[in-house]
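Visitor: Compute the structure for the input listed below.
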Amino acid sequence: MFGISVPPRQGVMNKKARSMAGIWLRAIVVIPTIATTDGTMANFIVTFEFKSDDTRKARYDSFVKKINELTAYKHWDETTSFYCFRLDTTADDLCSSLYVGSDFNATKDIMVVIDVTNKNKAVKGPLEYSSLLDLYLGF
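Guide: Just a heads-up that it's a prediction; the model follows:
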């Protein structure tokens, strides 16, 4: 949001400074929080699908190992292909860490990392209905 305001005359003591001040441009820019740089933890959901083939088990096992490593085994995982946890990172960084740190194959596997706290997401793999994901998440 942008607005224009005139500086208050009582705040400027000398005449020259008042004439130089003119009109101030005030810009209020809302920047969405995408990183937890203040030391707080963000809440994440990671959901995934590994294509069934002869290397699926190895890819899956390395992915789970990486999640356990990143979360120090502090996560919720009672349902299939779904993890919920808190970390001090961003969705993009977490998605990259899981991709690079495991045998995840972006040409056939799918991973969606959702930062619930900051309303942000990151995706790897061939999503068929990405517009529906955007619509139903709302971001």
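Visitor: can we go C-alpha only for contacts and neighbour counts from here?
Guide: Fine.
Visitor: Which residue ranges of the protein form strands?
Guide: 2-5, 24-27, 42-49, 82-87, 110-115, 120-124 (DSSP state E).
Visitor: for those, which one ends up most surrounded?
Guide: The highest average neighbour count among the strands of the chain, using mean count of other C-alpha atoms under 10 Å, belongs to strand 110-115 at a mean of 23.
Visitor: one more to put side by side:
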Amino acid sequence: MAIFAISFRVKDTGNRQERWQSMVDKIREIASKSWDETTSFFIIEANRTAGSLADAIYFETEMAASDTLLVVNLSTKVYAKHGEIKYPNTLDSLMSSR
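Guide: Have a look, this model is predicted:
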């Protein structure tokens, strides 16, 4: 089991609420434990890798390519991302500095 931080942004287009809810439902389904008191941010425990968790949220929900998803494994120095990342070099630089 590992601990993950998950953050996402659902772009304000189309079926925004349905996309957001499908992502929340998938995260809750995967998590054995979760904390989700803030909007679009979760800390969960799951038996996955960052990549497989991000893929499940991206491919098994209504998430659009214009939405943004970041999954960080807090137990290791691994992270995964999907969707529209405006500043990927900044994100990669910060994550590699951990």
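Visitor: where does the TM-score land?
Guide: The TM-score (TM-score structural alignment, normalised by the length of structure 2) is 0.91; 97 aligned residues with a C-alpha RMSD of 1.3 Å.
Visitor: can you redo the strands of structure 1 as CSV with distance to Leu135 of structure 1?
Guide: CSV is the format used below for these (distance: least, C-alpha to C-alpha, whole Å):
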stretch, distance to Leu135 of structure 1
strand 2-5, 28
strand 24-27, 30
strand 42-49, 17
strand 82-87, 20
strand 110-115, 14
strand 120-124, 13
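Visitor: Val100 of structure 1 is nearest to which of those?
Guide: Val100 of structure 1 lies closest, by C-alpha to C-alpha, to one member of those: strand 120-124, at 11.1 Å.
Visitor: Between strand 110-115 and the closest one, find me the angle.
Guide: 160 degrees (axes from the mean of the first three to the mean of the last three C-alpha atoms, to 10 degrees).
Visitor: what does strand 120-124 of structure 1 correspond to over in structure 2?
Guide: Using TM-score structural alignment, strand 120-124 of structure 1 lines up with residues 78-82 of structure 2.
Visitor: That stretch vs structure 1, mean deviation?
Guide: Its matched residues in structure 1 lie on average 0.5 Å from stretch 78-82 of structure 2 after superposition (mean C-alpha distance after the TM-score superposition for structure 1).
Visitor: before we move on, back to that, just so I know, which of the strands of structure 1 lies nearest Arg56 of structure 1?
Guide: When the strands of structure 1 are compared (using C-alpha to C-alpha), the closest one is strand 42-49, at 10.0 Å.
Visitor: That closest one: average distance to aligned residues in structure 2?
Guide: Mean deviation for strand 42-49 of structure 1: 0.5 Å (mean C-alpha distance after the TM-score superposition for structure 1).
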